[in-house]
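>>> Predicted model, plus sequence, below.
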Amino acid sequence: MTGSESRSGVALVLLVGGLAGAAVYWATLPAEPATRSPLARSSMDAVSDISVPLADAARMPAIGAMPSLAGVDIPPGPESDARGNLRLTRALRTYFDFFLSARHASGDTQALDPLVYDDIRKHVPQPAAGQAMQLWQRYLAYLAEMQRIPANQSVVDGTGAPDAAQIQRLRAHIADRSAVQWRHLPDVASIWFGDEQTYDDAMLARLEVAIQSGLDDAERERRLAALDAALPEPLRAAREMNARPQAITETIASMKASGHSAQEIGAALAQTFSPEVAQRYQLQAQADHAWQQRYDEYATRRTHIETVAGLSDQDRAQQLATLRQRAFSLPSEALQAEVMDRAAAAKRAGGP
């Protein structure tokens, strides 16, 4: 393996996460890029931006009722154009994601509907309010279908080198994801996901260059540089930011080890990296905390079933499966809980 191939193999570990959901890209790219493809423009997006305060006092009573949203900056809400229709912007996705971060505390996404609609109406009148609510429902349908698409497998083998067959499976997964986006969200698919699709396509092309045989280091680097040069400027900036996850991870780990709160860590991330990175961290921290609470409650009930005397192995396994299904309605959550259960069992078997 050449030096370039080795470096590419190491970079793939970070790259897979970005391709799976463009998480690093979404967290670090500015909320509205300076330029975008004509496909990303809508006839409903023709008026100038309207400034909306991040912490509108009128919104706080309803949103404040959700503990998992406490301490997180509220993204700008929906806007209407001169005709009263909803402006289709990428900021709407961030706005909806803000409410989705409370889905564990609320029980399910349907329980969020009244809260979302109440907040939408504080920003825009009809017909924009109804259009925003319909878009929210279609976004939920998109996310629900994405939950049923199998997660990506690793694109590196045991030596850290990329695997061609797995890269093709990853490409197929991204194509499936794009099809789901266009089926549920045709009016905002380009606006919300177009840049991510361009970015993912470029990163897949980089992977294919990394595994192409017969290239020396100089030619491989030349081709990789050409791919970078072909990216729009905002995406080149996002590509450069991919070098930051390790620093972000180390900052978070260090501050957690020192006992800092999520708010303190968010403030440090905002100062060192960007407010967008900080907000995404805070939302994820809230979601992680809510998940851990749910898992701890489930684990208590699981332990009771495991220690009840007189149950056959079959009955015990059935009760445990039923408990997991009731506690975690989404298949991905149930799988995560099962993985954590197995890890805990392995730790107990191995002793302290």
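Perfect, I can see it now. Residues are numbered from 1 along each chain as shown.

>>> Please make it C-alpha for all contacts and neighbour counts, starting now.
Fine.

>>> these two touch, right, Leu88 and Val188?
Yes - if you go by C-alpha atoms under 8 Å, Leu88 and Val188 touch, sitting 6.7 Å apart.

>>> Which one's more surrounded, these two?
Leu88 (26 against 23; other C-alpha atoms under 10 Å).

>>> Tell me the secondary structure of the more buried one, please.
coil (DSSP: H, G, I helix; E, B strand; the rest coil).

>>> From Asp97, how far out is it?
Distance, Leu88 to Asp97, by C-alpha to C-alpha, to the nearest Å: 15 Å.

>>> How about Ala20?
17 Å.

>>> Same check on Thr322?
Taken as C-alpha to C-alpha, the span from Thr322 to Asp97 is 30 Å.

>>> neighbour count winner among these two?
Higher neighbour count among Thr322 and Asp97: Asp97, with 17 against 12, using other C-alpha under 10 Å.

>>> Just to be sure, the more buried one is in a helix?
Yes - according to three-state DSSP, Asp97 belongs to a helix.

>>> in the longest helix along the chain, what counts as buried?
In the chain, taking DSSP state H as the definition, the longest helix is helix 275-307. In terms of neighbour count (16 or more other C-alpha atoms under 10 Å), helix 275-307 has its buried residues at 275-283, 285-287, 290-291, 294-295, 298-299, 302, 305.

>>> Show me the contact partners of the following helix or strand past that helix.
Downstream of helix 275-307, the first helix or strand assigned by DSSP states H and E is helix 313-327. Defining contact as C-alpha atoms under 8 Å, 6 or more residues apart in numbering, one finds that helix 313-327 is touched by Arg294, Tyr298, Arg302, Ile305, Glu306, Ala334, Ala337, Glu338.

>>> quick one: which of those is nearest to Gln197?
Ala334 (28.8 Å; C-alpha to C-alpha).

>>> could you say what helices and strands the helix or strand that contains that closest one packs with?
Element membership of Ala334, judged by DSSP H and E, is helix 331-350. Packed against helix 331-350, as judged by 3 or more C-alpha pairs under 8 Å, 6 or more residues apart in numbering; DSSP states H and E, are the following elements: helix 313-327.

>>> got another, please set it beside the one above:
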Amino acid sequence: MRKAVLAAAVAAFGAAALAMTSLGSQPAEPAAAPSPAPAASQVGTEVDGGAQGRGERLLIDAELRRLFDYHLSSQGERSLDAIIALVERDLDARLSPAAAAEAKRLFRRYLDFKRALIALDADPALKGDAPATARARLDAMRKLRRQFFSADEDQALFGWEDRYDDDALARIQLQQDGTLDAREKQRRLAELDAALPPEMLAARQQPVQFIALDQSVQAARAAGADDAAVFRMRAANVGEAAAARLAALDRDEAAWRGRIEQYRQSLAAIRADAALDETARTAAIERLQAAGFSAEERLRLKAYE
């Protein structure tokens, strides 16, 4: 679990830069009216984050950044110009004209920051998972942010994430400290827990809770529990709304596995067909993939072949 936290904490800007790589290289396009239909990857989701104002002034907070990131996550499915137009339309719908204009200017600076992350991520001195490298990477990212945002803006947009990442890195460094015995490590971990605000402590513990719940569900299914019993188990632990979302994920995963199994059978038949030469076999496989999967889903097929 801590390894997963490390990956999230120490590569905070790396993933963001990777997602925004095309921002630095994509040629300008004519402004396009945003489509009201969601991107394929966002079907079934709700817009994350939000935008609020106090009169004519914009309230800058982490929710606003989450709104930006939600729309930017469709990069690759939509052009950058289309995403910008969609963000601006969303801001206009949520805010007064003056506050919306302020938010649009902030969004443009946020895009500039994302572009700058691309160059930072290419620095070989900042690659690797060692705690010292992770600290250098986080510090470099925060220094870069100061080129685009005021101190107040930076704190409002990134303050919660910074504290979470610092806590995660402190825990990793503590666990890797060979000079401390297990008892001392537990004592210091408890001190770190006590120093966190309750909502951040809950967020840090939530992945552990879901992993434990998933293990319990797997054991229950192995013992013969049906979907209704699993729902009741989940609802008792994380609430009915979360249990319903997990049940929907189960159904989606089952449907995906069913499609994969059908694909595997058809793929095996094509590969075993002695009447096909290599060119015809390749064409048949491409037709099979195109008929059964979207462009995004076909990227996942490589893991199953």
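Ah, there it is. Keep in mind the model is a prediction, meaning the values are calculated, not measured.

>>> Overlay them and tell me the TM-score.
Laid over one another, the chains give 0.58 as their TM-score (TM-score structural alignment, normalised by the length of the second structure), with 218 aligned residues with a C-alpha RMSD of 4.2 Å.

>>> what do we get in the first structure for Ala9 of the second structure?
Superposed on the first structure with TM-score structural alignment, Ala9 of the second structure falls opposite Leu19.

>>> Tell me how many other residues crowd that match.
Leu19 of the first structure: 24 neighbours (other C-alpha under 10 Å).

>>> How about the contacts made by the spatially closest residue to it that is not a sequence neighbour?
Leaving aside its chain neighbours, Leu19 of the first structure sits nearest to Asp200 (5.6 Å; criterion: C-alpha to C-alpha, 6 or more residues apart in numbering). Counting by C-alpha under 8 Å, 6+ apart, Asp200 of the first structure makes contact with Gly18, Leu19, Ala22.

>>> Filter those down to just the ones in strands.
Among the contacts of Asp200 of the first structure, DSSP state E puts none in strands.

>>> can you redo the residues you listed as TSV with distance to Gln110 of the first structure?
TSV is the format used below for those (distance: C-alpha to C-alpha, whole Å):
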residue	distance to Gln110 of the first structure
Gly18	29
Leu19	29
Ala22	26
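
>>> Which element, helix or strand, includes the residue nearest to Leu19 of the first structure?
helix 189-211.

>>> ok, average deviation of that helix from the second structure?
Average distance, helix 189-211 of the first structure versus aligned residues of the second structure after superposition (mean C-alpha distance after the TM-score superposition for the first structure): 1.7 Å.

>>> Provide the aligned range in the second structure for that helix.
Counting by TM-score structural alignment, helix 189-211 of the first structure corresponds to 154-176 in the second structure.

>>> Now do that stretch: distance to the chain's middle.
When C-alpha coordinates are averaged (C-alpha atoms, centre = their mean, to the nearest Å), stretch 154-176 of the second structure and its chain have centres 17 Å apart.

>>> ok so Phe107 of the second structure is a helix residue?
Yes - counting by three-state DSSP, Phe107 of the second structure is found in a helix.

>>> which residue lines up with it in the first structure?
Match for Phe107 of the second structure (TM-score structural alignment): Trp136.

>>> Can you tell me, leaving aside adjacent residues, what's nearest to that match?
Phe96 (6.9 Å).

>>> now Glu240 of the second structure: how far from Leu120 of the second structure?
On the measure of C-alpha to C-alpha, Glu240 of the second structure and Leu120 of the second structure end up 43 Å apart.

>>> Could you do Leu64 of the second structure as well?
24 Å.

>>> of those two, who's got more company?
Leu64 (23 against 19).

>>> which one in the first structure is aligned with the more buried one?
Using TM-score structural alignment, Leu64 of the second structure sits opposite Leu92 in the first structure.

>>> Show the contacting residues for its match.
Gly77, Pro78.

>>> still on that earlier bit, what about the longest helix of the first structure, distance to the chain center?
16 Å.

>>> what's the answer for stretch 234-252 of the second structure, then?
20 Å.

>>> Where do the helices of the second structure begin and end?
2-10, 12-19, 21-25, 62-72, 80-94, 97-121, 131-145, 151-175, 182-195, 198-222, 227-238, 240-272, 278-292, 295-301.

>>> between these, which gets nearest to Arg54 of the second structure?
Using C-alpha to C-alpha, those put helix 97-121 closest to Arg54 of the second structure, at 8.2 Å.

>>> Need the contact partners of that closest one.
13-14, 16-18, 20-21, 23-24, 53, 55-58, 68, 88, 91-92, 94, 127, 140-141, 144-145, 148-149.

>>> Repeat that for stretch 257-274 of the first structure.
Residues contacting stretch 257-274 of the first structure (C-alpha under 8 Å, 6+ apart): 28, 71, 248, 251-252, 255-256, 275-279, 281-282, 285.

>>> Name the nearest of those relative to Pro232 of the first structure.
Distances from Pro232 of the first structure to these, taken by C-alpha to C-alpha, are shortest for Thr28, at 15.4 Å.

>>> Distance check, that closest one against Ala270 of the first structure.
11 Å.

>>> shared neighbours of those two, which are they?
Glu276, Val277.

>>> more crowded one of the two?
Comparing Thr28 of the first structure with Ala270 by other C-alpha under 10 Å, the one with more neighbours is Thr28, at 21 against 16.

>>> So that one versus Ala334 of the first structure, what's the distance?
In terms of C-alpha to C-alpha, Thr28 of the first structure sits 30 Å off from Ala334 of the first structure.

>>> Just give me the match in the first structure for Thr45 of the second structure.
Aligned partner of Thr45 of the second structure by TM-score structural alignment: Val72.

>>> For Ser190 of the first structure, see how far away its match is.
Applying C-alpha to C-alpha to Val72 of the first structure and Ser190 of the first structure gives a distance of 28 Å.

>>> Can you pick out the residue with more neighbours from those two?
Ser190 (23 against 19).

>>> The match of Thr45 of the second structure and Gln279 touch, don't they?
Yes - in this structure, Val72 of the first structure is within contact of Gln279 by C-alpha under 8 Å, at 7.0 Å.

>>> Just give me how far stretch 93-113 of the first structure sits from the chain centre.
Taking mean C-alpha positions (C-alpha atoms, centre = their mean), stretch 93-113 of the first structure and its chain are 13 Å apart.

>>> can you check stretch 140-151 of the first structure too?
12 Å.
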